[in-house]
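Novice: Sharing a model prediction with you, sequence too.
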Amino acid sequence: MIRFDTKIAVLLRDDLATWQRLNVTAFLVSGLARETPELLGEPYLDADDTEYLPMFRQPVLVFEAAAEVLGTARGRALARGLRFSIFTDELFQTGNDVDNRAAVRAVPTEKLALAGMAVHGPKNAVDKVLKGARLHG
C-alpha cells in the first residue's frame, strides 16, 4: 500500500441535500487540480488504447460537519497558510464563473456562508484543519 505525505480532503456542511453534496465536491476538487497539477497522475488507457483523462494520484477523503466546524476549519487553513477552494451558499443561485466570483467577492471573509471547502497539504496540517469533522458516510 502506498502511503502519502499529503492529504486531499473535502469538507461539506452536513445539512446539504445529496445533489448539493455531489455538486459542491466536484467544483471544489477542480480548484485543487488546477492549483496543484502535480496531484494528477498520467492519462488512463484501456486495452484498446482509448485514452481517458488523468485523475488525482491519491485518494480524496470527504468529510462533513456543522456550519460552525466548517467556519473554524476555514480559519485554521488560513492560519496555516494552506491553499483551499470554497463553495458558498450563494453559488447555488449563480450559473457561471463570473457570477460565482462576484458572489464570493461581495461577502467579507468572516460572513461567508460556506457549503464546503477542499484542501490539500501535509497530512498533519490537514488533519488539524479538519478537527471536529467526521468522514462522510
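Specialist: Structure received.

Novice: all contacts plus neighbour counts: C-alpha atoms, from now on.
Specialist: OK.

Novice: ok so G81 is a helix residue?
Specialist: No: counting by DSSP: H, G, I helix; E, B strand; the rest coil, G81 is not found in a helix; it is coil.

Novice: What count of nearby residues applies to it?
Specialist: For G81, the count of nearby residues is 11 (other C-alpha atoms under 10 Å).

Novice: ok, and here's another one to check against it:
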Amino acid sequence: MGTENVRFDTKIAVLLRDDLASWQRLNVTAFVVSGLGTAVPELIGEPYADADGVEHLPMFRQPVLVFEGAKEVLSAAHRKALSRSLHTAVFTSDLFGTGNDRDNRAAVRAVGTEQLDLVGLAVHGPRNAVDKILKGARMHP
C-alpha cells in the first residue's frame, strides 16, 4: 500500500448553518451526504473487508470537508452551486419537524428555491468551483 498523498480534482463539501445544535449538525451532515453518492456513483469506493474477511459497505473514495456559515452564506452558496449546475443535497429547517422521506420531500417542495430555510447543503464538483461556492464559510471546528 502506498502512503503518498492523493489530490482529488473534485471536492465533497458540507456547509452547515452556524446556529445548529450539535445533534442537528450531525443529523444534517448524515442526511445531505447520503444524496451525493446516488447522483455521482463514482464517488463511492470499493467495499471494505477486515483481516477476518468480514465485509463492510463502501464509502466515499475521497474526504468530505465540513464547513459552517451564517444563513446568508448558505443561501449564497446554494445559488452559486445551482448556477454552476453542481449536484447538491439540501436540508431545510422544516425537516426537523418531519419523520419520514415522503414528508421531507413534501416540505421542500412546498417552498420556492429562494425561500428555502437552508440549514445544510452538500455539494460535489471541481475543487475550484466548490471553493468559490464556499466563499465566506469557515471550516467546522
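Specialist: Yes, it's here. Predicted model, so just to flag it, every value in this text is computed and none were measured.

Novice: With both chains overlaid, what TM-score comes out?
Specialist: After superposition, the two chains reach a TM-score of 0.99 (TM-score structural alignment, normalised by the length of the first structure), with 137 aligned residues with a C-alpha RMSD of 0.5 Å.

Novice: ranges for the helices of the first structure?
Specialist: For the first structure, the helices defined by DSSP state H occupy 18-35, 67-79, 97-105, 123-129.

Novice: which stretch among those helices comes nearest R57 of the first structure?
Specialist: helix 18-35 (10.7 Å; C-alpha to C-alpha).

Novice: List the buried residues in the closest one.
Specialist: Q20, R21, V24, T25, F27, L28, V29, G31, L32 (16 or more other C-alpha atoms under 10 Å).

Novice: The equivalent of E42 of the second structure over in the first structure and H120 of the first structure: what is the separation?
Specialist: In the first structure, the residue paired with E42 of the second structure according to TM-score structural alignment is E38. Distance, E38 of the first structure to H120 of the first structure, using C-alpha to C-alpha, to the nearest Å: 12 Å.

Novice: More neighbours: these two, which one.
Specialist: Of the pair E38 of the first structure and H120, H120 is the one with more neighbours under other C-alpha under 10 Å, namely 24 against 10.

Novice: Now the residue nearest the centre of the second structure: closest residue in space, sequence neighbours ignored.
Specialist: The structure's the second structure has its C-alpha centroid closest to A122; by C-alpha atoms, centre = their mean the separation is 2.1 Å. Nearest non-adjacent residue to A122 of the second structure, counting by C-alpha to C-alpha, 6 or more residues apart in numbering: V14, 4.3 Å away.

Novice: who's in contact with the one you found?
Specialist: T29, V32, V33, V64, L65, V66, F67, G120, L121, A122, V123 (C-alpha atoms under 8 Å, 6 or more residues apart in numbering).

Novice: The first one pairs with which position in the first structure?
Specialist: The reference is to T29 of the second structure. By TM-score structural alignment, T29 of the second structure lines up with T25.
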